[in-house]
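Asks: The sequence and its predicted three-dimensional model are supplied below.
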Amino acid sequence: MEQDFSVALTIVGLVIIFTIVGLLIWGKVSPIVGMTLIPVLGALILGFGFEELREFFASGADQVMDVVIMFIFAIIFFGIMQDSGLFNPLVRGMILLTKGNVVIVAMGTAVVSTFAHLDGAGATTFLLTIPALLPLYKELNMSKYLLLLIVSFSAAIMNMVPWGGPMARTASVLDVDLIELWYPLIPLQIVGLIFAIGLAALLGIREKKRINKRVENGEIEGNDRVDIQSIADDFSRRKAEEAAAAEEKPVRHPAMIWVNFGLTIAVVSLMLFDIVPPEFAFMLGVAVALPINYPNVSDQMGRVRAHAPAALMMAAVILAAGVFLGVMNESGMLDSIALAMVSILPAAVGPFLHVIVGVLGVPMDLLTSTDAYYFAIMPIVESTAAEFGVSSASTAYALLIGNVIGTFVSPFAPAVWLAIGLAGANMGQHIKYSFFWIWGFSIVMLAIAYLMGIFTI
């Protein structure tokens, strides 16, 4: 009887996972609906009652609650920093620094994109970088798809921060402290930034040869006199107009840039050195950032309302994932699936399962959504690999690093469609142009992470 129930747990668990993944891929339900309703129905079919479902929900909610709180306040905090114009001088300075050199423009794009993604939100990164840099690319006859490619892999390096979606999802699945999970990745991010700049330089050299060839063939005219100052001034004017049109007016004293920069460093330091939990650090950051940037109380609440939709959407998804994880873990379905996979996997493959899935992380981004990858695939791989003696941390890092680099080449990431629209590009062409470069970069990052001892085999 016990063996029969274990088989039932495995079958229903797989049906739940495949149903959620399928519905998310086909866009038939939102993650909130899929990850809440389907596991509950599966548990009821197995004979679990509502009293047990309450325990499953409590366990899942406890697992993700700290991440939810951090996400809400991190998104609001960095939204306020964006509104205050904190990153505008960086973008303007990089535009002027390039001096119209194609290779330097490509390298500058990597630097700007990395720091523009400090908030961990793809949409704000693309809104800041693409409109600012696209005129420069057009003036130099550089490809807009090169711009999308460099922004995509550079932002992905910063996307490993604790308030980024992949890290939050990983911490939720493993039920571990976000900051402890992030610490080993900091050296990798530094190395990754260096490699991103290097790859951008390589792509810039390739692009310069392509442009020169087109000039030689008479397809385009050479353009050696690009008015960089005008492009930088246009960026500043556009940002000033956006600020003037905003309903809430922040304090515009020049010193506020440095005040906000200092505040950002302070918030990250509180979290990085484990002085306070990350969710509390960002809560304090919001509490300080609002009054110093918006003295008027109604303006303060206006900025909260402006960023609340993005904050609550991600929080709701993670809470729904808490239901899914609570049901799958506490009911025993996940353990049964892992044991079943162990019984059919060749013994030689088991210890390398996390690496195999990690290497395939970018292609899987084209086949599944981010939520499905982290909340459905990762728990199965983690449980199965654990049966072969692989630590949960090794599995998590391999899957995270292998997948995160490909975030912005996936059609399932809504922010990518925003980038495509801003650049006036085509999604299919973006994937064709960027996919193999990003996949290769992902594999290189995995190899570096292994050599650094971040995950083991």
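Replies: That came through fine.
Asks: When you work out contacts or count neighbours from here on, use the C-alpha atoms and nothing else.
Replies: Will do.
Asks: and the closest residue to Met65 other than its chain neighbours, what helix or strand is that in?
Replies: Counting by Cα to Cα, 6 or more residues apart in numbering, Met65 lies nearest to Leu319, which is 7.4 Å off, once chain neighbours are set aside. Using DSSP states H and E, Leu319 sits within helix 297-330.
Asks: what separates that helix from the chain centre, distance-wise?
Replies: Chain-centre distance of helix 297-330: 16 Å, with Cα atoms, centre = their mean, to the nearest Å.
Asks: what number of residues lie near Ser410?
Replies: Look at Ser410: counted by other Cα atoms under 10 Å, it has 24 neighbours.
Asks: ditto for the one 10 residues further on
Replies: Burial of Ile420 is recorded as 18 neighbouring residues (other Cα under 10 Å).
Asks: that older thread, wait, isn't the residue nearest to Met65 in contact with Ser59?
Replies: No. The criterion here is Cα atoms under 8 Å, and Leu319 misses it with Ser59 at 11.4 Å.
Asks: A further structure is provided below for comparison with the first:
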Amino acid sequence: MLAILGYAMICVFMFLIMTNRISALIALMVIPSIFALFAGFSFAKIGEMSLAGIEQLAPTGVMLMFAILYFGVMIDAGLFDPVVGKILKFVKGDPLKITLGTAVLVLLISLDGDGTTTYMITISAMLPLYKRIGMHPLILAAIAVLGNSVMNITPWAGAMARVVSALQLEMADVFVPLVPAMVGGSIWVLFTAYVFGLRERKRLGVIDLGDFYSEQQKYSENAATLEGVDTKRPKLRLINFALTVALMVTLILGLVPLQYLFMIAFAVAILINYPKLEEQKARIAAHASNVLAVVSLVFAAGVFTGILSGTKMVDAMANSLVSIIPEAWGPHFAIITAVASMPFTFFMSNDAYYFGILPILAEAASTYGVPAVEVARASLMGPAVHLLSPLVASTYLLVGMVKVDFGEFQRFTLLWAVGTSIIMIAVSLLTGAFSL
């Protein structure tokens, strides 16, 4: 009975999310509560289970809050401004250099974990150059989405946050072993950009930009942040860069808990760049909506996972799933999850997959001795295909800015996106992030 209720809950949850009938935030709290009542649990007991889930996810919410604020301050202060100017100076009128420069820019800007910001900065800086050269805008869109997908598994990005929240794992345990996969994915993105650029160079040749270059360089430097020029701190770029490098090194080495690390990094960053109280308030207010959207989702996920676990629905569902999977496949649950993450995350939202399907897969895998942390890492192998889904809002922003047809964009990019996932899976297997 619990398994039937659990599957019904997942189906209702996914249907409501995918048809935009209710927001993920509301669905995560309301749907499991209703089904727990159907299962015979009292409202007080449901509250206890929900609170237990929220308490387990509170550290993740804290980390995400201050990570978003930190990278928001870095973008506001203009840390990435020189990158655009130097890329334009390097690429000049060579299509091959332009595509490689685009890939480098996307990979750097995507470190903030937000696809919307990445697309706005990248497209604003590079689209006029693509138009002037005569390069196909689909290439720009494809490189942007592939580069962003690789960085979509950073600890402060949405996918990683959902995985850790859904399975109640430590962020560092999931993320650090995936760093080699991110490096492999980044190399694949650069290779893809090289192939695109080589084709365009053969078609167009090298173009003399003339005065356009200097004008566009100035424009791009001004467009490299989403805020006004009064928020930029060009004299502090070296300090901001050193602070960011120190943050990333400390994060990877796991020397300090991520929550405290980002709290201190944000405090230092905002004190250095915006020492006046009014400036600090303005910067925090500017990013408050992003913080609220992400952190509220994490706490709502605590309700979902707390009820799913507390009612034992997830155990019943896992047992039923195990009973229909051939026994010989059991030890390979991680690689099965990795491959399945591509179609799963394309046809359903991140919320539906990571909060609805992943806990079932992890529980089923545990019966074969496959650790939940390996299943968690494997589930993060499909972001490149996921970002081509019509369920991803930021992708609509991308194709809208580039002015290409969504279906044409999907067809153009799909094979390269699958290639990105395959490369990341291969590197993960080679480095032991999860087993075959």
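Replies: All right, it came through fine. Note that the coordinates shown come from a computational prediction; the quantities given were computed from them, not determined experimentally.
Asks: what's the TM-score here?
Replies: With the length set by TM-score structural alignment, normalised by the length of the second structure, the two chains reach a TM-score of 0.94; 434 aligned residues with a Cα RMSD of 1.9 Å.
Asks: who's more crowded, Leu319 and Ser59 of the first structure?
Replies: Between Leu319 of the first structure and Ser59, counted using other Cα under 10 Å, Leu319 has the larger neighbour count: 24 against 18.
Asks: That one maps to what in the second structure?
Replies: In the second structure, Leu319 of the first structure lines up with Phe299, judged by TM-score structural alignment.
Asks: again with Ile257 of the first structure
Replies: Match for Ile257 of the first structure (TM-score structural alignment): Arg237.
Asks: list the contacts for that match?
Replies: Neighbouring residues of Arg237 of the second structure by Cα atoms under 8 Å, 6 or more residues apart in numbering: Ala77, Gly78, Leu79.
Asks: quick one on the thing from earlier: buried sites along the helix holding Leu319 of the first structure?
Replies: Of the residues in helix 297-330 of the first structure, those buried under the neighbour-count criterion (16 or more other Cα atoms under 10 Å) are 299-300, 303-304, 307-308, 310-312, 314-315, 317-330.
Asks: Check which element follows that helix along the chain.
Replies: Following helix 297-330 of the first structure toward the C-terminus (DSSP H and E): helix 333-344.
Asks: Find the nearest non-adjacent residue to Thr114 of the first structure, please.
Replies: That would be Ala155: by Cα to Cα, 6+ apart, it lies 4.7 Å from Thr114 of the first structure.
Asks: What's the match for Phe80 of the second structure in the first structure?
Replies: Phe80 of the second structure maps onto Phe87 in the first structure, by TM-score structural alignment.
Asks: same question but for Ile17 of the second structure, I mixed them up
Replies: Ile17 of the second structure maps onto Leu24 in the first structure, by TM-score structural alignment.
Asks: State the distance from its match to Thr370 of the first structure.
Replies: 10 Å (Cα to Cα, to the nearest Å).
Asks: before we move on, what about Gly406 of the first structure?
Replies: 10 Å.
Asks: Need the counterpart of Leu111 of the second structure in the first structure.
Replies: Using TM-score structural alignment, Leu111 of the second structure pairs with Leu118 in the first structure.
Asks: Just confirm Met401 of the second structure contacts Ile121, I think it does.
Replies: No. Using Cα under 8 Å as the test, Met401 of the second structure is too far from Ile121 to be in contact (10.9 Å).
Asks: distance between the ends of stretch 380-387 of the second structure?
Replies: Stretch 380-387 of the second structure end-to-end distance (Cα to Cα) = 12 Å.
Asks: Which residue, neighbours along the chain excluded, lies closest to the spatially most central residue of the second structure?
Replies: The second structure has Asn152 as the residue nearest its centroid, 2.7 Å off, counting by Cα atoms, centre = their mean. Closest residue to Asn152 of the second structure apart from its sequence neighbours, by Cα to Cα, 6+ apart: Gly113 at 6.0 Å.
Asks: For the one you found, grab the count of nearby residues.
Replies: Neighbour tally, Gly113 of the second structure, other Cα under 10 Å: 24.
Asks: gap between the equivalent of Val399 of the second structure over in the first structure and Thr370 of the first structure?
Replies: Taking TM-score structural alignment as the criterion, the aligned counterpart of Val399 of the second structure in the first structure is Ile420. With distances taken as Cα to Cα, Ile420 of the first structure is found 19 Å from Thr370 of the first structure.
Asks: Please apply the same query to Ile257 of the first structure.
Replies: Applying Cα to Cα to Ile257 of the first structure and Thr370 of the first structure gives a distance of 34 Å.
Asks: Val304 of the first structure too?
Replies: Taking Cα to Cα, one finds Val304 of the first structure at 26 Å from Thr370 of the first structure.
Asks: just Gly100 of the first structure next, same as before
Replies: Distance from Gly100 of the first structure to Thr370 of the first structure, by Cα to Cα: 37 Å.
Asks: Give me the more crowded residue out of the two.
Replies: Thr370 (23 against 20).
Asks: counterpart of that one in the second structure?
Replies: Per TM-score structural alignment, Thr370 of the first structure is aligned with Asn350.
Asks: so that match touches Ala159, yeah?
Replies: Yes. Between Asn350 of the second structure and Ala159 a contact is recorded at 6.9 Å, counting by Cα under 8 Å.
Asks: What is the aligned counterpart of Leu253 of the second structure in the first structure?
Replies: Using TM-score structural alignment, Leu253 of the second structure lines up with Phe273 in the first structure.
Asks: Kindly apply the preceding question to Pro326 of the second structure instead.
Replies: That one, Pro326 of the second structure, aligns with Pro346 by TM-score structural alignment.
Asks: element containing that match, please.
Replies: Per DSSP H and E: nothing holds Pro346 of the first structure, as it lies in no helix or strand.
Asks: and Ile422 of the second structure, what pairs with it in the first structure?
Replies: Aligned partner of Ile422 of the second structure by TM-score structural alignment: Ile443.
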